[in-house]
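Undergrad: Pasted the sequence and its predicted model underneath.
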Amino acid sequence: MTGRARFGVALPASQRRLSEALEAATIAEEAGADLVTVSDHPYLPGELDAFPLLSLLLARTERVLVAPNVTPLALRPPAMLAKSASTLQQAGAGRFVLGIGVGGPYERIPAFGGAWPTVGEAISALDEAIPLIRRLWGPAPVDHDGRYFRLKQASAGPPPEPPVPVWVGSFKPRMLAITGRHADGWLPTNAYLDLADVPDMQRRIDDAAGAAGREPDEIGRVFNVMGTISDSAPRRNDQLLVGPAEHWAHALRDYRDRLGFDSFVFWPVQGDSREQIRLFFEQVRPQLD
């Protein structure tokens, strides 16, 4: 994920907006997007299951990367998650990215049958799961007797080609350390952090990467930016970005130059996502070269 800036979009995952999401994916690709994503909140009655939706998005597009933003490990055990990701990578000719985390709001997950009652256990399980998923993508069957997972001669099938990138949605210290140890990309969201905390968050990822013998610049820094492009007076460039295209371009340059993000996912929260995506790629994206 390193090497150049990428620009993507988050599409609506609700059942009532399915046709809008599919059309928006095509619009985004034609407008020059590098990535389309959908949230994965299966416990919300109004949202579709992300993985069948991701397969539809891969079928509707030809070039863009496609990713869950992000999938909760507690509802998708590693062997099945590895199998699903491998299948999508092969079906999409190498265009799948596995966005993963513990999910949130976490209190909804145990009530939906999640594997662990507390977020602390889910974080520890994720630390074990990511290396295990990578092993399951390898050529040999996997035996694993861990604290959270036990497998015997398990395989996710033919190794995905190219290897599936893993991006982690993380905010707190333990999750940031997992990102540094294991991830190919960091995928936080502006709505859930304070911009003033980002430099320290970046340092925690870098320190964990170094302690694991990795180069920090191996990890892409991808920022979900929720907000609305509108003619209204600019307001808030922290947890919700609202204002005209010039305001957006100024904010994203700041996120890039001062905070260290190399790529952005535009997450429209109001209005028709198709029109918002057009505005982003016609009026915001050209100002960021």
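TA: Okay, I see it.
Undergrad: going forward, measure contacts between C-alpha atoms and count neighbours the same way
TA: Noted.
Undergrad: can you count the residues close to R147?
TA: 9 (other C-alpha atoms under 10 Å).
Undergrad: State the helix or strand in which it lies.
TA: Using DSSP states H and E, R147 is not contained in any helix or strand.
Undergrad: Use this one as the comparison:
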Amino acid sequence: MRIGVIFYAKTEWEDVLAAAKEADQSRIDAIGIGDRYYGDADDPFLSGLTLYGALAVATQRVNLVPMVLSHPNMQIGRLAKETTMLAMMSHGRFELGIGVGDYPLEPHAWGEPWPAGHERVDALEETIMVLQRVWTGEHVTFEGRYLHTQGAGCRPVPARPPRIVIGAGRSSYLVRSAIKYADEINVWGEDMLRQASLHIAQSRRPIQLSIGWDQEVAAFEQQVEALEKMGVSRVYFNLWHPFTSLPALCNVAEKLA
């Protein structure tokens, strides 16, 4: 069982950096930062792909996994370039954690559209299909329902394509779509775990299963065996500043390693 930690903070970048370094020196498997670029006009929430560039340089071992980027906020060409650069800067430790979004206030604030749920799921599938080809150096011409490219490419090419971690949350529709292309599917709740585990087994693809965790560290320790039996390979803990649970998580990660 691997442990990931997602940091949520307002203006405390130095504290996030220190916590990331602490995780890097432990057996924590992955770190990320909550992705929210707009809460209200006065919200100082820390997020953005820029932060992962800093974390890539400041750490040496731990994987970098946004949990998760909101696809409706991402333009495909810029996403291709940003993820390529982060894969290179981190020497392959960056993983593309991405989902379809659940916060329409963000695009509405900037005058951007918010498509229906099934449209967001299908558009994400098209984006990943193109990215996985672009990351290999291919020039991609693609005519989909939502995405249209003409000889699109992105150089330099990463040594290996980033893993695709789909934050499906409680969306069965997104799980069914993600089994076609994901390396890992992240869900919330026991019911979704069972559904995702069944779909993964039926797909016969080597997809890992993970879960988001908001409960206490002690509660997780009591359920590790049950989670492993359900096929969970990684658990992501959400930590708000000042990250007081991080030392305990580092200890648990050491036990489970």
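TA: Yes, it's here. On a predicted model such as this, the values are computed, not experimentally measured, just so you know.
Undergrad: List of residues touching stretch 116-133 of the second structure?
TA: 71-72, 76, 80, 99-100, 139-140, 142, 144-147, 161, 173-174, 177-178, 181 (C-alpha atoms under 8 Å, 6 or more residues apart in numbering).
Undergrad: need the strands for the stretch 1-150 of the second structure, in chain order.
TA: 2-8, 30-33, 63-64, 69-70, 96-99, 140-143, 148-152 (DSSP state E, counting those that start in this stretch).
Undergrad: Mind putting those strands into JSON lines with mean neighbour count and distance to T244 of the second structure?
TA: Formatted as JSON lines, these follow (neighbours: other C-alpha atoms under 10 Å; distance: least, C-alpha to C-alpha, whole Å):
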{"stretch": "strand 2-8", "mean neighbour count": "24", "distance to T244 of the second structure": "11"}
{"stretch": "strand 30-33", "mean neighbour count": "26", "distance to T244 of the second structure": "15"}
{"stretch": "strand 63-64", "mean neighbour count": "26", "distance to T244 of the second structure": "20"}
{"stretch": "strand 69-70", "mean neighbour count": "23", "distance to T244 of the second structure": "25"}
{"stretch": "strand 96-99", "mean neighbour count": "24", "distance to T244 of the second structure": "24"}
{"stretch": "strand 140-143", "mean neighbour count": "14", "distance to T244 of the second structure": "46"}
{"stretch": "strand 148-152", "mean neighbour count": "14", "distance to T244 of the second structure": "45"}
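Undergrad: for the ones you listed, which one sits closest to I211 of the second structure?
TA: I211 of the second structure lies closest, by C-alpha to C-alpha, to one member of the strands of the stretch 1-150 of the second structure: strand 2-8, at 9.9 Å.
Undergrad: residue range for the closest one in the first structure?
TA: Across the first structure, the stretch matching strand 2-8 of the second structure (TM-score structural alignment) is residues 6-12.
Undergrad: how much distance is there from that stretch to the middle of the chain?
TA: How far stretch 6-12 of the first structure lies from its chain's middle: 10 Å, per C-alpha atoms, centre = their mean, to the nearest Å.
Undergrad: swap in stretch 280-289 of the first structure?
TA: Using C-alpha atoms, centre = their mean, the offset of stretch 280-289 of the first structure from its chain centre is 21 Å.
Undergrad: Other residues contacting it?
TA: So stretch 280-289 of the first structure is contacted by 7, 28, 31-33, 229, 245-246, 248-249, 252-253, 266 (C-alpha under 8 Å, 6+ apart).
Undergrad: Quick one, which of those are buried?
TA: 7, 28, 31-33, 229, 245, 248-249, 252-253, 266 (16 or more other C-alpha atoms under 10 Å).
Undergrad: so L98 of the first structure touches S84, yeah?
TA: No. At 9.8 Å, L98 of the first structure does not count as touching S84 under the criterion of C-alpha atoms under 8 Å.
Undergrad: can you tell me which residues contact P44 of the second structure?
TA: 10-11.
Undergrad: likewise F266 of the first structure?
TA: Contacts of F266 of the first structure (C-alpha under 8 Å, 6+ apart): 7-10, 224-227, 277, 280.
Undergrad: hmm, 6 Å instead?
TA: By C-alpha atoms under 6 Å, 6 or more residues apart in numbering, the residues touching F266 of the first structure are 9, 225.
Undergrad: Aligned counterpart of it in the second structure, please.
TA: Checking TM-score structural alignment: F266 of the first structure goes with F237.
Undergrad: and that match, which of the three is it?
TA: strand (DSSP: H, G, I helix; E, B strand; the rest coil).
Undergrad: Tell me how far the equivalent of I130 of the first structure over in the second structure lies from G32 of the second structure.
TA: Mapped onto the second structure by TM-score structural alignment, I130 of the first structure lines up with I128. From I128 of the second structure over to G32 of the second structure the distance is 20 Å, taken as C-alpha to C-alpha, to the nearest Å.
Undergrad: One more: I179 of the second structure?
TA: Where G32 of the second structure is concerned, I179 of the second structure sits at a distance of 23 Å (C-alpha to C-alpha).
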